[in-house]
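[1] no sequence on hand, only this structure:
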């Protein structure tokens, strides 16, 4: 069973890679191009934001409680920089998993980070597809 599972994971990774390749090489749109420099810039900006927000959460944690397991119990999450990187990452690239909830001023920064995590990749794709008017 483990061999089948490993094979299916590998096949899924290949499927995803093929789809990404087709997305970036498909010239359906006129003037659509993939810019590796622009993509690298997006990756670096997203990584910088991930680390930057983790630092903000760390500094906020020095002042007050910022992460809990649930709002009803208010059981605090142990604060380590790796935990804060994880929280920052899940906030930046999704709406969170629900295993950690921000409280206090961390809520504002989590909303801001989520907003940037949605807008930056969207702006990248608009730029790479050259759909925006000049």
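    Done, it's in. As the structure is a computational prediction, the values presented were derived from the model and not from experiment.
[2] switch to C-alpha atoms for all contacts and neighbour counts from now on
    OK.
[3] residue nearest the centroid of the protein?
    In the chain, the C-alpha nearest the mean C-alpha coordinate belongs to residue 93, at 2.1 Å (C-alpha atoms, centre = their mean).
[4] isn't that residue up against residue 116?
    No: the criterion here is C-alpha atoms under 8 Å, and residue 93 misses it with residue 116 at 9.3 Å.
[5] let's bring in a second one:
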């Protein structure tokens, strides 16, 4: 069940990122409320997806996070909010330092922070490509 959950979370996050990279519809502005909405949804999807991924590993007995040098606590449902918080601080920056990834959490945090930097770049590249394509059309 652990691997099925992990695969489902990763597939959903990939689908969200692919949505961001799709070309715009003809006749729509390059930057619009729709683009902002898609960007917001992709960020939320990544934040929630990585939060659940951290939680999935935590519930499976893997050490994922450590708070200010203390030992990782036993998994509870309240940890889900901690995982979402850590996911948000990792996705939007490199964290505050109040929680430190350990074990497999380090690899997940590196991937998440990389995606956090790639998402805005993907939007800019998609917009420039659409602009160039429309400029070439008569």
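    Yep, that arrived. Predicted model only: the values in this text are computed from it and were never measured.
[6] how about the residue nearest to the centre of structure 1: what's its closest non-neighbour residue?
    Leaving out its chain neighbours, the residue that sits closest to residue 93 of structure 1 by C-alpha to C-alpha, 6 or more residues apart in numbering is residue 117, at 5.6 Å.
[7] do residue 106 of structure 1 as well
    Ranked by C-alpha to C-alpha, 6+ apart and with sequence neighbours excluded, the top spatial neighbour of residue 106 of structure 1 is residue 66, at 5.7 Å.
[8] now for that neighbour, how many residues are close by?
    21 (other C-alpha atoms under 10 Å).
[9] might you report the residue contacts of the residue mapped onto it from structure 2?
    For residue 66 of structure 1, the equivalent position in structure 2 is taken to be residue 64, counting by TM-score structural alignment. Residue 64 of structure 2 sits next to 54, 57, 58, 72, 101, 102, 103, 104, 105, 106 when contact means C-alpha atoms under 8 Å, 6 or more residues apart in numbering.
[10] what's the answer for residue 118 of structure 1, then?
    So residue 118 of structure 1 contacts 92, 93 (C-alpha under 8 Å, 6+ apart).
[11] which helix of structure 2 spans the most residues?
    Scanning structure 2 for the longest helix, with DSSP state H as the assignment, gives helix 104-136.
[12] from the chain's centre, how far out does that one sit?
    Centroid separation for helix 104-136 of structure 2 versus its chain: 11 Å, with C-alpha atoms, centre = their mean, to the nearest Å.
[13] which positions in that helix come out as buried?
    Across helix 104-136 of structure 2, burial judged by 16 or more other C-alpha atoms under 10 Å covers 105, 108-109, 112-113, 115-116, 119, 122-123, 126-127, 130.
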